[in-house]
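Engineer: Sequence first, predicted coordinates after that:
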Amino acid sequence: MAWTERQRAMLREMGIELWPGATVTSPPLQPPAAAAQGAAPAPVPPGAPAAPSPATSRGDVATMDWPALRAAVAACQACALAQSRRQTVFGVGHERAHWMIVGEAPGEQEDLKGEPFVGPAGRLLDAMLDALGLTREPGPPERQVYIANTLKCRPPGNRNPLPEEMARCEPFLVRQIQLVRPRILLAMGRFAVQALLRTDEPIGRLRGRVHRYQGVPLVVTYHPAYLLRQPADKAKAWDDLCLAAEVLEGQGAAGA
């Protein structure tokens, strides 16, 4: 796959250098049937939380439309995170986006702005998306992504999410995925992977192949915050994005 000069510039901004005249290649696409063999985790049944969740007591989350879901998240008091947050972080992007990105938990900047992936990690994510011709800014569903987190509230001190917090927040994410109906899911970071694939396997063992969540192809990759700490893995993350793009391109070819 050959890249334009603009895409090469974005890759250089991500810290991935290309030799003059070189092309960027993606890892071989593994068909879903093959990906399902071996260690690939089983998909989660539609709407099923990891554990019984008080979230459903705030209304039938599984039947909510976008306005009702947004209001339910904003009013949520299901766990102690509601006491320390400044605001909830619902999600941004096209509500019928082809690409949906799932991150971990909001950090301090997300808590202040009410939007996922802001600050240095957000800028790196934007550069990664831009290199693929994608954006979080308004646009058609094939270009504008939808971005959401596993948790809608920031854990104090940016600590790791607790299992109980993830379980109580999960119905919101499940419903977001059901409403968006993405053609490809990109799970960024350990807790996003745990929430969607029900596995403690490290990302290094899960990336490079296609998983499935409720029938939707899912690709695992590193969180941008991790890539800022470990820039040597940026090239691996780029491979993951290229794999996701190949899956989407394959869907278009199959439907042609």
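Structural biologist: Received the coordinates, thanks. Only a predicted model underlies this, so the values are computations on that prediction, with no experimental measurement involved. Numbers count the residues shown, from 1 in each chain.
Engineer: From here on, just use CA atoms for contacts and neighbour counts.
Structural biologist: Will do.
Engineer: Tell me which stretches of the stretch 151-256 of the chain form helices.
Structural biologist: Secondary structure of the stretch 151-256 of the chain (DSSP state H, counting those that start in this stretch): helices located at 163-180, 190-197, 203-206, 224-229, 234-255.
Engineer: what sits against the closest residue to Thr135 other than its chain neighbours?
Structural biologist: Spatial nearest neighbour of Thr135, chain neighbours left out: Gln144 (5.0 Å); criterion: C-alpha to C-alpha, 6 or more residues apart in numbering. If you count contacts by C-alpha atoms under 8 Å, 6 or more residues apart in numbering, Gln144 has them with 93-94, 97-99, 134-138.
Engineer: before we go on, here's another structure to hold up against the first:
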Amino acid sequence: MDSAGLRELLTFYADAGVDEPLWDMPADRFAETQQEAEQRAAGRQQPARPAAASAGNRPAPSPATPKAAVPDDAQAARAREIAAGAANLDELRAQLEAFDGCNLKTTAKSTVFADGNPQASIMLVGEAPGRDEDLQGLPFVGRSGKLLDRILAAIGLDRSSVYISNVIAWRPPGNRDPSPLETEICRPFIERHIELVAPKVLVTLGNPSTKLLLRTQTGIMRMRGNWAVHRTPSGSEIPTMPTLHPAYLLRNPAHKALAWRDFLEIRAKLDAVGSA
């Protein structure tokens, strides 16, 4: 394995929470230490502890890390209550950064809130941060973000004239898919986020954000290119265009033509509402 591959592997293990190396010498985890044998013989039996390396070679204990929250319906209900109490975007960001009810936060480096202009007429929502986004604390800054920037530029937009966020604020370890319950816990925050921004046009990037925000089980290939409606918790209706995620387009460049048609529709809608 070359150095780049080894670096990627080590990064994956670190993101997954593996923080201890293997010992140089094997340890017999079933062996009983001499002290434990003497205590057992004296009638003071204690639970057996696995034999480890000698004290001289043992590394210093790692500092305590926050315990992961067990995702459940109670956490989802708590998230709904907290998100509903946010009066503005600053409050929502602070509440999201303080929220400890989603276990994804314990392995992420950053809470990725949003980027762009919150006064913009158009808001785009993806699924979850990737590695680059987690490091920089901003959505869509990696390869897919660069493609998104080029697509936006082609219809006369940039980060100063759009607002961008994700359904999930924390990078799942190893870039795995968020679980349905993790997504449900994060739903109230992104729904309140959209409600506070109140864009004239909403764009859902990819299958997960489309299904969540439009409350549908229909796949993105059937949804894309067709205007739908996102209903906020307060009952407002926002015209919504589902389209393909830039990461998908990087893997399937032939489908860029489909996304281009969608963004031409988005440009026409913005012109019709007198925006951007």
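Structural biologist: Sure thing, it's come through. In this text, all values refer to a predicted model and were calculated from it rather than measured experimentally.
Engineer: that older thread, which of the contacts of Gln144 of structure 1 count as buried?
Structural biologist: Buried residues within the contacts of Gln144 of structure 1, counting neighbours by 16 or more other C-alpha atoms under 10 Å: 93-94, 97-99, 134-136.
Engineer: With secondary structure and distance to Glu115 of structure 1 as new columns, can the residues you listed be given to me in JSON lines?
Structural biologist: Formatted as JSON lines, the buried ones among the contacts of Gln144 of structure 1 follow (DSSP: H, G, I helix; E, B strand; the rest coil; distance: C-alpha to C-alpha, whole Å):
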{"residue": "Gly93", "secondary structure": "strand", "distance to Glu115 of structure 1": "10"}
{"residue": "His94", "secondary structure": "coil", "distance to Glu115 of structure 1": "14"}
{"residue": "Ala97", "secondary structure": "coil", "distance to Glu115 of structure 1": "17"}
{"residue": "His98", "secondary structure": "coil", "distance to Glu115 of structure 1": "20"}
{"residue": "Trp99", "secondary structure": "strand", "distance to Glu115 of structure 1": "17"}
{"residue": "Leu134", "secondary structure": "coil", "distance to Glu115 of structure 1": "18"}
{"residue": "Thr135", "secondary structure": "strand", "distance to Glu115 of structure 1": "14"}
{"residue": "Arg136", "secondary structure": "coil", "distance to Glu115 of structure 1": "11"}
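Engineer: What number of residues are in the vicinity of the equivalent of Arg267 of structure 2 over in structure 1?
Structural biologist: Alignment note (TM-score structural alignment): Arg267 of structure 2 maps to Ala245 of structure 1. For Ala245 of structure 1, the count of nearby residues is 17 (other C-alpha atoms under 10 Å).
Engineer: picking that back up, I'd like the buried ones among the contacts of Gln144 of structure 1 as CSV, with distance to Arg229 of structure 1 appended.
Structural biologist: As requested, the buried ones among the contacts of Gln144 of structure 1 are exported to CSV (distance: C-alpha to C-alpha, whole Å):
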residue, distance to Arg229 of structure 1
Gly93, 27
His94, 30
Ala97, 29
His98, 29
Trp99, 25
Leu134, 24
Thr135, 24
Arg136, 24
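Engineer: for the residues you listed, which one is nearest Glu165 of structure 1?
Structural biologist: Gly93 (24.2 Å; C-alpha to C-alpha).
Engineer: And the closest one, what's its match in structure 2?
Structural biologist: Checking TM-score structural alignment: Gly93 of structure 1 goes with Gly116.
Engineer: now His223 of structure 1
Structural biologist: Taking TM-score structural alignment, the alignment pairs His223 of structure 1 with His245 from structure 2.
Engineer: roughly how far apart are its match and Gly101 of structure 2?
Structural biologist: Using C-alpha to C-alpha, to the nearest Å, His245 of structure 2 is found at 27 Å from Gly101 of structure 2.
Engineer: before we move on, what about Ala14 of structure 2?
Structural biologist: On the measure of C-alpha to C-alpha, Ala14 of structure 2 and Gly101 of structure 2 end up 22 Å apart.
Engineer: who has more neighbours, these two?
Structural biologist: Taking neighbours as other C-alpha under 10 Å, Ala14 of structure 2 and Gly101 compare with Gly101 leading, 21 against 15.
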